[in-house]
Each structure stands twice: as structure tokens, then as C-alpha cells.
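Q: what follows is a predicted structure for the sequence shown.
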Amino acid sequence: RFHGFEKAHKMDPTSSGRGVRQFKTLLLNKLEKNEERQRKNIDEERQRKNIANFSQVWNEFITSMRWEDLISNRDRDLLLVPYLSSPLSVVQWPPFLLASKIPIALDMAKDFTGKADDDLFKKIKSDDYMYSAVIECYQTLRDIIDGLLEDQADKMIVERICDEVDGSIDQKIFLTKFRMSGLPFLSERLEKFLKLLLAADENDDNSMRQIINVLQDIMEIITQDVMINGHDVLTPYYKEDVLYSDEELNKENEDGISILFYLQKIYPEDPKNEIPGKDRSELTRQWVSYRAQTLSRTVRGMMYYRKALDLQCVLETAGDSDFLGGYQTLGLSENDEQAEQAFLDRAQALADLKFTYVVSCQIYGAQKNSIEARDKSCYTNILKLMLTYPSLRVAYIDTTEEQVNGRPQKTYFSVLVKGGDKWDEEIYRIKLPGPPTDIGEGKPENQNHAIIFTRGEALQTIDMNQDNYFEEAFKMRNVLEEFLKRRRGNRKPTILGLREHIFTGSVSSLAWFMSNQETSFVTIGQRILANPLRVRFHYGHPDIFDRIFHITRGGISKASKIINLSEDIFAGYNSTMRGGFITHHEYIQVGKGRDVGMNQISLFEAKVSNGNGEQTLSRDVYRLGRRFDFFRMMSFYFTTIGFYFSSMVTVLIVYVFLYGRMYMVMSGLENEIMENPAIHENKAFEEALATQSVFQLGLLLVLPMVMEIGLEKGFRTALGDFVIMQLQLASVFFTFQLGTKAHYYGRTILHGGSKYRATGRGFVVVHAKFSENYRLYSRSHFVKGLELLILLIVYGVYGESYRSSNLFWFITFSMWFLVASWLFAPFIFNPSSFDWQKTVDDWTEWKRWMGNRGGIGISPDKSWESWWDEEQEHLKYTVFRGRILEIILALRFLIYQYGIVYHLDIAHHSKSLLVYGLSWVVMVTVLLVLKMVSMGRRRFGTDFQLMFRILKALLFLGFMSVMTVLFVVFGLTISDLFAAILAFLPTGWALLLIGQACRPMFKGLGFWESIKELGRAYDYIMGLIIFMPVAILSWFPFVSEFQTRILFNQAFSRGLQISRILAGRKDKTASRTET
């Protein structure tokens, strides 16, 4: 063997009388001895010296063979022993002896899974040439890359990677910390890198660019495909607030309240007055932004992960003696500043390897080029964040125009940038086949296009209304170890669910309700879903994904338009269907901000309900239901779409009960049933049913919330919180949200067409105008509430049974409570809703909104017509089946007229169809009169005032004549007038709904304008009915004070002066503080 000749060469004959025979004898003896024992006994310095001596002779011999043309240049290069350019820890053998050793070692390592490091190293060391080739390759490439890099930070990163490799080998955890499957790809890029170096020209920019690109690929493969347990964070961002400007801080709303003034009253204990004068403006902006739900707060919190890694690296790499001088002198042996900087640079380089934070700012490029002040402010603040946090990366979708076949065509790129000296610097640019948002929903596509820029094993998704805490960041290493624990079926987790801390529940009652509800779901709820039910999915951020598992299975969120509106949970569906395992962990938590205003919460619930409706129609739910066993299937149903389906069924049961009771009352069946003696024997059962229903209604719905508060704070506190929540009308709030879930879930099931609803994350003291509440809740709550109100009135007037029964009182009370909640909850939980001046302003603004004409380009908040058209948008895209179902559901309103007209005094107890026919004649006559008035107003209202007044006078005289005849001749009574209103109002609404469902047909017949005017009239009536109680209560000042106490009781318990905030009465001291 070759090294045998090297060892023989050190026995060079001397002039001491020993000859060639002795040299040959010693040569044969050395070749027969064991190689391993000889290498251990030879001194290292003498060995290297002998190798050098032999190599010199060997190389001269090979060179002489080339001079004699016995070998070619290539043969010579393969046979020569390399000269040492840098000290190596192994012998450098001629290349011909090391041929194929590296590929063989790579194949061995790639297939070496599930075994210890010692087995792999022992196998490699069994071949001396392979062992030397591996060590020489590693150390030589390290020196080459280190020599090429000029930036000190890049050198530090390479050094830290090598330290990781060396340390893992010494600790025998190399196979645990590095993924061997990525080595073949790394070998290919290194081979290309060496070829480019050999052929490179220093003056050729193209060659240098190619070398840089290959180096970037090498670093990406090492950090993403080879190194394990890198932790990445990804945050999707669109155009939310980043950092408040001075103008936004001091801008006053209509009540004279600015954001800065509000927060100074909410957080009086903060040391804001200690801010130096020259830095006060910037630090005040940060102080406010860190207490709102802004991107800067999220970035600051997530960067605690990197800060924790820095500190952990310092603590684990510094010597014991370094701790004696305190934290600032760690790593220093002689108080040398240069050594300190090098030590900290090493820690930061390691943190950069372990942690990456990517914010996917979808329209960052558009904001950069925009001329609008808000977009420019968002761009400037995002750039400032990148300059403040060097490890922050921003991904966005860039659009450029290119000439294709002589025509301009838009080209789309995914771009990654980082902060430079003063501006952003582009790192990567990846061409896309088209605009991602045309394929799917905006938010999931915003996440999916940026995943390619993340690296490492674990990917944590963080929403932009979240926060993090420094003490929690230290637990991330423990959480990442959960990926290595095998669970049922010998499977490793693919999604790690984390607990959330809701930080927005400290001021308003609504925020407290949502905080308690959300806390119970992210703790005891998800804990049970994960184990033992095994039906926990991904419900949003901040779960941690196995990045490699999900990036090869469609990403972390599905993004098909409409059907994947709730994109987060489909990631959990996808992971479960593809063999993944989802766990939940509560020893770490991440901050989360929730919606705090009534309208914000309702929009959020509407979005979630729409999403669950689309889930019900999706094949993912169908496949999971088919593949689960029975018990897991039922758990899956009741914890996902079943909850919303049950909410819809609960509301439908109220309708079925009341319509059934009304039919029995109107048809006379109720009296016949009540005369049956068996009915009177069920009194005891009725009493028991009423009693248990009270407990079931009041306690079971809040049981998870009470249990979680009891576990964490004690059951006395839980009971007290429960009582306080009821006093603050929590039941009204949750009953109202029941209607939100039922409406939007049912509409999605019938017609589809759900859409993303931006909820906004503003502050809670903003007063919502009456027109805004009417637009948001008219069809989802007000219409249904008024329908149930009419049903209860009819049932109460014409029904006689159960009047003395407790069950009757319980049923009627619960339904009246439902009606009151649906009609007036938006005003109860709306700040300043019962302030008289606000009430007057709201009425004036609502009348203006109702009278404004719509058209192209007019937003729904400016005109009733634009809103009315938008409210019917779901009917434009529904299928024929949806229109038929809409018509069938509208026919229920005809029951009122059919039942009530036979109970009028003017009907004289007649059961003839003529009575019903005459009622339709009256209905058509009323509609024609209203149409004449509308046409007269349009034709004569402006230019012919006299003609219009004459027309109205004639109609009035005709109406009075007819009413006189009916009262005198036919026996019409006052009660008949009120009953007729109850009968004909639902009939007109039915005609309106049928007209909306058949819009194309009525447009063709020319009746659409009449239907629109009928819709306007009904909205006027509904608005007046709902507004009257609010206006009456606004007369009494104590009502407004009582409402403020209910809404902001949490703030009062902390000694806050919310009443002063709502009134906007700033004192002079506060004004001076702001300035």
C-alpha cells in the first residue's frame, strides 16, 4: 500500500555499515505489521516530516516520468502528492488514491439513519484513504470559502457553522443535529463552485456573479437542508398600521379624543414623563404603537427570540471565570474591546443561523412607489424596522413590465429584501408564473409565496396583531425538542399548537368577554381537542409547523378562492389527512390581540361563520369524516362545523316553534288540543322541564370558561367573574353573536360567495353611527328580530294556552330576550349610544344616507341604494337552486295574512276564500297608491308643486272615504287596523324578497324601480321602529352613565376616568403634557 512505502522511506540507509540487505529486511517487516498499531506508535511530528520527505522524492519521481513523456499532464496531477497550503490534521495522499472516496462516504452518510455517530465514524475510519479524504475536503473547503469572503459578518457565519459541526462531532450528536439527506445536493453545488473558481476571471463580472450565486446556494442548502431545528417566524402583512405618526397620535375624533390622550388616561402609571425632550416625539410614537395592535409591536416581540439566542450563546460559550466580571465582560480575558466584539459577533452569527424572521408585506413594492401619504408612511416605517433589526427580512410581490413579442406584459416576482446602510437591499428575486392573488385568497397567498425565503426545520406563523415576551422566548428550544418525540403510531408531530395570552381584555367589557372566551378555547378547549380526542387542527397563529413536512405537501395554508376563506384550519386538515400528528403545549405562550369593539367582533364572527360554511361544502371535511372512526368523527364534527350548524339549528327551532304555534292558534287546533284531558296530566313534567332548561341555558354554554378560570385563578374568582359578566350583560352579547353565526353560516350554505372581511384593530371608544350599525346588522339581526317580534305579538294576542304555566313564561321570556338582544345589543355596546346629542346627529346622518342616490363609484356608506345593491350581491352569483330556496323561504311571510284576516272583526268569523281574496285586493291597492305617490314625487315634486299637492289631497280624501265606509257599513274596528298592519307588513316583505330573487325578470318587466322604492320604505319603517326606543332612553342622562359603567367596568376597577375620555374634556395639564 502507498503509505507503506512512505513508512519504509524513513528507514533511509546510513553510512554506519548497514547495507541494502538490512534496508530490504526492514521494509518487509514494516509492510507486515498492523497499520493501526504503527500509526499510534509513531510520533506525529516525525510522521509529518517523513511524509514530507517521501512526498518530495515521490513528486520528483513522478515529475521525471512526465519529462520522459511516460505519463500525461492529467496522470501527473493525479499521482503527485499535494503540497500543504495550510496545516491539515490528516495526511494528504495523491488524488488517485482518493478517487470515489467522497461520493462513497456521502452515500454511506445519506443512508445512515437511526444509528449512532460512532457507527458511521467507525465505518469511515476503517478506510484510511476515505477518512483522510473527508477531513481534507472539509478543512480545505472551509479555508477556501473563508479566504474568498470579505465581509466580517459572513466570515463569522461560516465560522459558526464549522463550530457547530466540530462541536456536534465531539459531542457525538452529529447525526441528530444535521440532516444527511441534503449532503448530495451540497456536494453538487460545491463541485460547481470549484469549477467556477478554476475557470474564473477576476475582471469578469459575470464570473464573479456566478460564484456569488453558487455561494448563496451553498449557504442556503447548509442552513435549510442540512442543519436541523432552525427556527423561523413568518408574519403576513397587508396595509395595517406599522408605527403611529405624530399626526395620527394627536388627531382628534369628533369627541375631541386623540389616541395619545386616550392611552395616557388608560395607562397613567407608565413613566412617559421621563422621556428626554429631544427624543420624546420618537419614543412617544413607539410607546403608543407598542400598546396598539401594530406591526412594530409584533416585530419587537418576535425579535426577543433572537435576543434570547444571543444571551443563551453567551452563557453557554463563555468560561466560568468570565462570569465573575458580570454580563458586560463575558468572553473577555484581558478586558480587551476587540475580544469582546469578536465574542459578541460570534453569538450574533449563531443566532442568525438559528433564527430567521420574514414579514411578508404583500404590497411593499407598491407602497414604496406610492404617492399617498399613508402608503409612504407604511414603507418608511417598515424600512426603519429593517434598519433597526438587521436579521429582519421583508418579502413582497413585485410587478414589472417586460416586452414580450413587442407588447408590454406584466411580470411578477417574489422578492426578499433586508436592511442595508440606509435603504433596503435585495437578496433574492424569484419569477412567478402570474399574480398569486388571482389564484387564491390574499392572506394565504401572501404566506405561501414567502415560505421559500424561510429556512430551517420549524416555521412559526405569527399574525400581525400578536406579541411575544422575553421570558417566553427562552422556552423555544424546549418546544422545538417536541418535534423529536414520537407519539401514537411512532409518529413525530407535524404541528405544535401553542397557548395564546389575550392582552386586549383589560379595558372594555366586550374585550373582557372575548378574552375569556378565547382563553378558554386556546387552553382547555385545544388541550382536550389534542388529547384525548385527537381532532385538534390549526386554528391560526401562533402554531409551529414542521416546515419540511408541509412545504412538500402544499404549504401551510390552502389558498383556493372562496372555499378556503378560513385558510388556517385547512392546513390542519391537510396535515391530518397526510399522516401528520398535531399536539398542544401550554408551557409557552404568545401574546394575541383580539377585536375589542362590537362591530369589529361581529365582522370577525361573520368571517369565521362564512369560513365554516365553506368548510361544510369542502371535500376536505368529507374525506376526514369518511376516514375517521365513529368517535373521532363525532368529535371532529362537534368541534368544527357542527358548532355552527348547531347554532343555526337553534335559531331555526325558534322559528319552527313560533310558526307552528301560530298555525295552531290561527287554525283553532290549539283549543281542541287543550281540551284533551291527557294534556292536564303533564303539569309536573312541564315544571321540571322549565327548571332544568334555565340551568341548561345559563350554565352549559359558559362551563368551559368557568372551568378554565377556576383552574388558573381559583373557583371563587371564577364564580365572581361569572356573576360580574352576567351583570355586564354578557348574555345579551353572546345571544347576539348567536344570530351572527346562524345568519352568515346559513347564507353561505345556501348561496356560497363568502369573502374576507377586514375587521380593523382600532381602539374601543369610537362611537359607531346609527347608519353604520343599520348597514351591518339590518339583514342579519334586525329583520329576523322584527319577524320574531311579530310572531310573539301574534302568539300573545291570539294564543290562550299555557298562560298559567311556568313553561310558558320561560319560553316566552327566553324568546323575548332573544328578540331584545338582536334588536338593541349593537346600541347597548356602542359607546355614547344614549347620549342625546349623538342620537340627534345619528338620526340626521341616517336620514341623509337613506335619501342619497346611488350609482357607480358611490360607496355603500354614502348611499342607501349602493348598500342595497351590495346587500343582494350573493343573489347575483347564486345558482338556480339558491333562487328557488330563497323564494320558498320568503313564502313563510304569507302565513301572517292568511291567518290574521280570518280573525278580523270585519270578517264576521267567515271561513270563505273570498275574505282572503279581498285581503289581496287591499294589499294591491295599497301598493298602487304608494306607487302613485312615488311617481308623483318624481314627476311633479320639483317643478309642479301644486300638482303634487293636489294629487296627495285627492289620495287622502279617497283614503278617508274608504275608511269611513268600512267603519260605518262593514263594522271595521280599531283592533282590525292594528291586526291588518301585522298581516300586510310581512306580505309586502315577502313580495320584496321574491322580487330580489327574481331580479333579472323584474328588470325586464320594468318593475325593478318599484321594488327598490318598496325596499326603501321598509328600511325607513325598520329604522324608525329600532331608533325610537334608543331616542326615548337618550332623554334620560342616567341611562348614558349606566351604559358607560357597563361597557367600561374593567377600566373603572382600575381607577380610570372613562367618562372624561368619552366626553373629551381635557384638562390643561394633559394638554401641556401632549405638547
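A: Done, it's in. Numbering: from 1, shown residues only.

Q: use CA for all of it now, contacts and neighbours both
A: Fine.

Q: what sits up against stretch 513-530?
A: Contacts to stretch 513-530, defined as C-alpha atoms under 8 Å, 6 or more residues apart in numbering, come from residues 499-505, 535-536, 582-586, 594-596, 704-705, 708-709, 725, 730.

Q: buried members of those into PyMOL, please.
A: Of these, the buried ones can be selected in PyMOL as follows, counting by 16 or more other C-alpha atoms under 10 Å:
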select buried, resi 499+500+501+502+503+504+505+535+536+582+583+584+585+594+595+596+704+705+708+709+725+730
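
Q: let's bring in a second one:
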Amino acid sequence: VRGMMYYRQALELQAFLDMADEKDLMRGYKAAELNTDEISLLTKCQALADMKFTYVVSCQRYGIHKRSGDPRAADILRLMTNRYPSIRVAYVDEVEETPDGKDGKNNKLYFSALVKAVPKSVELSEPDKLDQVIYRIKLPGKPILGEGKPENQNHAIIFTRGEGLQTIDMNQDNYMEEAFKVRNLLQEFLEKHGFRTPTILGLREHIFTGSVSSLAGFMSNQENSFVTIGQRVLANPLKVRFHYGHPDVFDRLFHLTRGGVSKASKTINLSEDIFAGFNSTLRGGNVTHHEYIQVGKGRDVGLNQISMFEAKIACGNGEQSVSRDIYRLGHRFDFFRMLSCYFTTVGFYFSTMLTVIIVFVFLYGRLYLVLSGLEEALSSNPAIRDNKPLQVALASQSFIQIGLLMALPMIMEIGLEKGFQVAVIDFVLMQLQLASVFFTFSLGTRTHYFGRTLLHGGAQYRGTGRGFVVFHAKFADNYRLYSRSHFVKGLELMILLIVYHIFGGSYRGVVGYILITVSIWFLVVTWLFSPFLFNPSGFEWQKIVDDWTDWNKWMHNRGGIGVPPEKSWESWWEKEHEHLQKSGVRGIVSEILLSLRFFIYQYGLIYRLSFIKGSMDFLVYGLSWLVIVVALAIIKFVTIGRRRLSADFQLVFRLVEGLCFIAAVAVLIILVSLIRMTFRDLVVCILAFMPTGWGLLLIAQALKPLAVRGGIWGSVMTLARVYELVIGILLFTPVAFLAWFPFVSEFQTRMLFNQAFSRGLQISRILGGPKKDRSSSHKE
């Protein structure tokens, strides 16, 4: 609010300079402020500023907060009365109407209202009433039906006036020197840019949160490159710049008569801002970009906040892919403009998804060559063995996977603004702060949420909090957020790499093989451990102990109706695959077909066991499924025993568990002694059967109604809990091991907050975290 009200101050100063005579100019603006006469020069300047500038804050719940005595409403009222009397607040007022009849039900009436602060010169009959309703418009029904933010904008747009309308997010700020340039900016509406005058004036942004942490610096550099060199090229010559939620200035009359400044349909308009650009372009508008004026903006500073924001954008692009707006743009653009539109909107996310999919396809393809014996035959062929261009092509793929190319636009922008030497130094510092790890991790976020939205739909708004404080995220929080998007996929790649290393030995000395495997291992480590690496105090031993206790409690808490996902694993697990129940037949079939890859993978590994002796009998594959069925039966038996015997017959249950363990060890000894089963065979069996069980879980989740009807849903949940425990232990063990060494925590803190150290900030305050949560956790 403070930053945006600089516009009014700038208008007052400019009006004073335009209207003041020589005598007033010599006395100065401060002297004019002392004159309280109603016809004074300052009063005229303020009246002129109020005519030209109106600031409407759209807070749809202000009426509810005010009636309930919420302190947030008091803060808004204090802001209007004490500091900025010219502010207007738009809100949706809900009033219950009591009917005349005895049996009638209360009806809710909705009003769109605009309030202002009561001038101090006005005498009121109610001294406590400090705000005054200017307009109160009855609505036909509940106005917030779609996405909340665009509905909030559209209900308040009727209270604006003038020809220019600037949309501002709540995480943005402004500067006094920039406010003086608004008169020049508004003149752009009168100039033709190409064949038409602009309908949206694009502005650049200044990210002011880049010095909080290394992650905030990465986001700041990435955002700076997009809002400068990126949007500059999009606007001219590509002519495909749209509206991206930035502080763009709209031609108010143009957009008010063409559907508003944002679309608000549920789900499809999750990224509501860009649809304003689509709408404007489809209706003959012209979007430009101007860099001589900027507005401040605060970006997310923690990894979890950044990931949720990127998940929202990825889901929004998935919904854009199936929207009628993109369809119409693609059919009405010429070929080159169509390609520009594609690669700067949904095409970027589709290409990112293809990059990750190709890594999986490449590994599964190489694994097929290894397990089928074709790799050995191909490697003996000189035409393939000595093919240097093929090796170079395979090796160049690794640099794309590492994510170095993601930093290229940043280097270009920093080089243009600060010089090539500064750009190179910043690039080296970013790599030392593990920028490649962050950007590679972001690939997984975009791929997962974009792909899931395309397959199943159901994109939802994800609030990031937009908080400035960087605090330690618990292990359970990281697990809930990244389990399906990164951890599971990273473990799958790790298993494929281990199997390929065991059986594929023909290319181990080739440079292309080394670079490819190293880059994929880098991808695996990044996806598995980045949340802990970028987590403040992530390697402090006391935090590790608290996280383990919290995670164990979360894993074993019972779920049910009313239990939130943050309190119980069962509730989280049910919600995690909820999108499958809303998916169509195509989504379910696709999920099942994708899960079959684990069975084919198991089929290939079983026949490479040493005691099989090259047999290709299908009975071998059948026996492998018998082993899986027996293992599932044991897990089910132990679970039922724990539920029924652990309370009253704990000794009997422990005895049964011990007997099962002894029986498993005895079977293993018999296999080793009779069929000469080696340690390598044991490892291969584990690597074959674990993914198969996961594939069965995925199919059962996709077919949940059948599983519930068949009475096996409880067994599916039990198996899922076992897998989640194993994944959690695999992730937690390396982190706990590193936490033993105190220097690891110091190094991590220095890496994350290097810029803050150099500016002399107290890191202990930044790492303070939410005290309320800490105290509440001790009470529990």
C-alpha cells in the first residue's frame, strides 16, 4: 500500500510544479503544506491527484472480518483513517435475510461494496464508525464461484475509473522515483506500436528478495531475465507477450467491455493472469513492454515455497494446453507466430517433460539391450564401437540434463546490464552455491505436475504463503511435498542405474557412457536430497532427532474423517491419489499401462539370475510371482497379528514375528546351499521384486473402487505403508549420517545465506522460524 500510494504523492508534486507561481516555487512544497486554507494551492493539488488516481484494495472478506472483530479489519481501517484517506476498499458483503413466514429459511444476500475512510471534518452520529460505504450493489448470487483471485478482481473492477488500470499483487512494492514516470507511461496508449495502439502496457520488475538466501538469489536472477530480456523479445519482434501477473497497465475501457482483466472459471483458469493476455490478443489487442519504469516484487525465498509456486504454474500450463484460448490462438496466428506462442507458453513445459521422459526411455532402452544380450553383440561391431559422432552426441545430452542451459538467459541479462565480467563472476558464484542442483530439481517439479494435469486434470490453487522468514521444514513436510514428484522417480532411476552397472560392462570405458551415467546420477542425487540440502538447519543433529520423532508419529497415526494430511500418513496417502478417482477412463488406462513397465523390468531381471543357468522357461517367471504372493501374504499376516494380538497378547505376537524371521532366514540359507544362490543374485532379486510391488500398488490405486469392493483395500494400504517406511529410511539415513559432523551444518548455512553473511545480517534471526509451531509441538 505504501509503495502504490507514491503515485498520489508524485501526482501532487507534479501538480504543484505545474500550478505554482514563482513565489510558491521559491517557498517550496513544504511551505505549501503548512497552509490549511480550503482554497490553498496544496488543496487544489490534492484534489487534482484524487481525480486522476484511485487506489482500490480488493479484500472480499473485509466485511466478515469487521463483524467478527478480526484484527486484520482493524489494520485496514487504521490504514485508511490515519495514513492514506484516499484508499478505497472493495469487499463482498454477506447479509442473512429473515423471511416473514415461520417456516421460511434464511436467505443469504450478497452485495459488492466499496468503503472509504470518513473525513475528519465530517461530524458523525456514531463516533465509533470510521468508514463509510460509498457504493453497495446487490448481486444475483454468490460471486466467488471460480478461482478466488480473479473473482476478487472482477467484482472490484466496477469501482475503478479512468482509462488506465494497473493490477498489483500483494507481494509487490513501488518506488517514489518510478512513480514520477507514470505520466510518460500512460502516453504510450496514444502511440501506435506496429499497426495498433497498445491495450496492455507491460512493465519490468525489480526483485528485492534476492539477497535473503541463495535460493532467493536464483529465483531473483531467473525472474529478472524473464521480465527483461525475455518479455522484451516476446513483445517485439515475436508479438506473443501476454499478461503474466506482473504490474501491467490495462486499457480499462477496452478490457471492461471484453470480459475483464482475468478469467475465473474453476480449474481451467488456474493461471488466471495469462488468460487476460490471450483474451486481449484474440480480440484485436496489442501487448507491449516498457523497461524505463519498474515495480518492486518479492519472490518466494524457501525451497518449499518455490516448489509450490512452480507446481501451480505447471498445473496452470497443463490446463492451458486443453483450453479453447490456446486452440484459437494456434489457429489464428501465422506459422512463425504460432511457434513463438507455443515455445513461450505450454511448449516450454512440454519440452521439459520430454527431457525427463527421454532420460527414463534411454535407461529402459539401454537396460533392454543389456538384459537381452544385444549390447554385447553391438559393442563388438566396429561400426558402432568406433562411432565417435555417436559418442559425442550422447555426451552432449548430459549438459542439458545437468541444467546449465537454464542459466544462459541470466548470464545474457546480467552481461547486458552489468557487463560480461560481472556476468561470468555471478555465474561461477551461482554454480558454487549449487544453482545446477536447484534448476535440475525444478525439472522434476514442472514435469510431475504438468504431466499429471495432462493425464488426470484437477489442477488446484496452491498457496505459497509468500512469507519472508526462512525456517526449517520438517522431514515429514518435505516427504509429503516431494514424495511423488521427486523421491519415487529418483529411486526408480537409481535402481535402473544400479542394474545397468551390474549387467552392462561393455561401455564402461567410453567417454559418452561415463558422462551420461554421471549426469543421470547427478539427476538422481539432486531429486533425492535437494530438499534437505536447501533446508535451513537441515543437518543440525537436534533438528534431525526431532524430525525423526515427528515422522514416526505421522507414519503411525490413524487416519479417518476429519484428520488432516499433516497429522496422519493414512489421510495424506488417501488424498495423494484422490486425483485418480476424478480422472476419466483414459487417465486410468494410461496409469495402468505406465505401471506395467515394472513387470516387464522384473521379467528381464529374473532370467539373468545365475542359478537359472540360461533357462527361458516361462515357469521361472511364474515362480517369481509366487515369491511375491508369499511375501505379500506374510506382510498381511503380520499386520493382522499386530492389530489383534499386540494389545492383549504382545508376547505371542513377538513370538510369531520371531518365527517368521527365522523361517525367512532358513529359506535363504537353503537357497544359498542348494541352488548356489550368490549375493549378487540376492541383490538382483530385491531390485526386481521391490519395483514390482510398487507397480501393483499403482494399479490398485487406479482401480480403488474394485479394490474396496473386493475387500483388499486394507492390504493395499498396509503394503503402501511398508514402502513409504522403506523410502523414508533410505532418504533419512544419509542425512542423519552427515548430521553427525558439525562442519556440514556450518557449510550448509554459509552456502544458503552467503549474501546475508556478507551484508552482516544475523542468521540466527532468519532461522528463528515460527515460534508458535515450535511451542505447540512441545505441548503435543
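A: Nice, I can see it. Keep in mind the model is a prediction, meaning the values are calculated, not measured.

Q: ok so, going back, out of the contacts of stretch 513-530 of the first structure, list just those in strands.
A: Among the contacts of stretch 513-530 of the first structure, the ones falling in strands (DSSP state E) are 499-502, 582-586.

Q: return the member of these nearest to residue 438 of the first structure.
A: For these, the closest approach to residue 438 of the first structure (C-alpha to C-alpha) belongs to residue 582, at 31.1 Å.

Q: matching that closest one against the second structure, which residue comes up?
A: Aligned counterpart of residue 582 of the first structure in the second structure: residue 287 (TM-score structural alignment).

Q: quick one: its match from residue 346 of the second structure, how far?
A: Distance from residue 287 of the second structure to residue 346 of the second structure, counting by C-alpha to C-alpha, to the nearest Å: 19 Å.

Q: what of residue 189 of the second structure?
A: Per C-alpha to C-alpha, residue 189 of the second structure is found 29 Å from residue 346 of the second structure.

Q: could you do residue 706 of the second structure as well?
A: 36 Å.

Q: those two: which is more packed in?
A: Legend: neighbour count by other C-alpha atoms under 10 Å for residue 706 of the second structure and residue 346, higher for residue 346 (19 against 13).

Q: map that one across to the first structure for me.
A: Residue 346 of the second structure maps onto residue 641 in the first structure, by TM-score structural alignment.

Q: that match contacts residue 615, correct?
A: Yes. Residue 641 of the first structure lies in contact with residue 615 (C-alpha atoms under 8 Å); the separation is 7.2 Å.

Q: contacting residues for the match of residue 346 of the second structure?
A: Residue 641 of the first structure makes contacts with 612-613, 615-616, as judged by C-alpha under 8 Å, 6+ apart.

Q: repeat that with 10 Å
A: Each residue near residue 641 of the first structure by C-alpha atoms under 10 Å, 6 or more residues apart in numbering is listed here: 609, 611-616, 621, 647, 745.

Q: out of these, which two sit at the greatest distance?
A: 621 and 647 (18.6 Å).

Q: between these two, tell me which one has more neighbours.
A: It is residue 647, of residue 621 of the first structure and residue 647, that has more neighbours when counted by other C-alpha under 10 Å, with 21 against 18.

Q: measure that one to residue 691 of the first structure for me?
A: Separation of residue 647 of the first structure from residue 691 of the first structure (C-alpha to C-alpha) stands at 22 Å.

Q: ok, residue 901 of the first structure next?
A: Taking C-alpha to C-alpha, one finds residue 901 of the first structure at 37 Å from residue 691 of the first structure.

Q: more crowded one of the two?
A: Neighbours per residue, other C-alpha under 10 Å: of residue 901 of the first structure and residue 691, the larger number sits with residue 901, 25 against 14.

Q: ok, the counterpart of the more buried one in the second structure - contacts?
A: Using TM-score structural alignment, the equivalent of residue 901 of the first structure in the second structure is residue 606. Listed by C-alpha under 10 Å, 6+ apart, the contact partners of residue 606 of the second structure are 371, 612, 616, 620-621, 623-624, 681, 684-685, 688-689.

Q: swap in 7 Å and give it another go.
A: Residues in contact with residue 606 of the second structure, defined by C-alpha atoms under 7 Å, 6 or more residues apart in numbering, are residue 621.

Q: count the neighbours of the nearest residue in space to residue 477 of the second structure that is not next to it in sequence for me.
A: Using C-alpha to C-alpha, 6 or more residues apart in numbering and skipping residues adjacent in sequence, the residue nearest residue 477 of the second structure is residue 566, 7.8 Å away. Residue 566 of the second structure: 12 surrounding residues under other C-alpha under 10 Å.

Q: so the corresponding residue of the first structure for residue 566 of the second structure is in which element?
A: Here residue 566 of the second structure is matched to residue 861 in the first structure, going by TM-score structural alignment. Assigned by DSSP states H and E, residue 861 of the first structure falls within no helix or strand.

Q: before we move on, what about residue 1022 of the first structure?
A: helix 1008-1034.

Q: and the strands in the stretch 351-500 of the first structure, which stretches?
A: With DSSP state E, counting those that start in this stretch as the criterion, the stretch 351-500 of the first structure has strands at 355-361, 392-404, 407-419, 424-432, 458-461, 466-467, 495-502.

Q: most packed of those strands?
A: strand 466-467 (a mean of 27; mean count of other C-alpha atoms under 10 Å).

Q: what's that one aligned against in the second structure?
A: Using TM-score structural alignment, strand 466-467 of the first structure pairs with 172-173 in the second structure.

Q: is it true that residue 379 of the first structure touches residue 369?
A: No. Residue 379 of the first structure lies out of contact with residue 369 (C-alpha atoms under 7 Å); the separation is 9.0 Å.

Q: neighbour-wise, which of these two wins?
A: residue 379 (23 against 11).

Q: to which residue of the second structure is that one aligned?
A: By TM-score structural alignment, residue 379 of the first structure lines up with residue 73.

Q: residues in contact with its match?
A: For residue 73 of the second structure, the contacting residues are 62, 65-66, by C-alpha under 7 Å, 6+ apart.

Q: out of those, which are shared with the first structure?
A: Counting by both residues aligned by TM-score structural alignment, their matches' C-alpha atoms under 7 Å, the contacts of residue 73 of the second structure that remain in contact in the first structure are 62, 65-66.

Q: and of those, the nearest to residue 264 of the second structure?
A: Once C-alpha to C-alpha is applied, the member of these that ends up nearest residue 264 of the second structure is residue 62, at 20.6 Å.

Q: aligned to that closest one, what sits in the first structure?
A: Aligned partner of residue 62 of the second structure by TM-score structural alignment: residue 364.

Q: in space, what's closest to its match - neighbours in sequence excluded?
A: residue 396 (5.8 Å).
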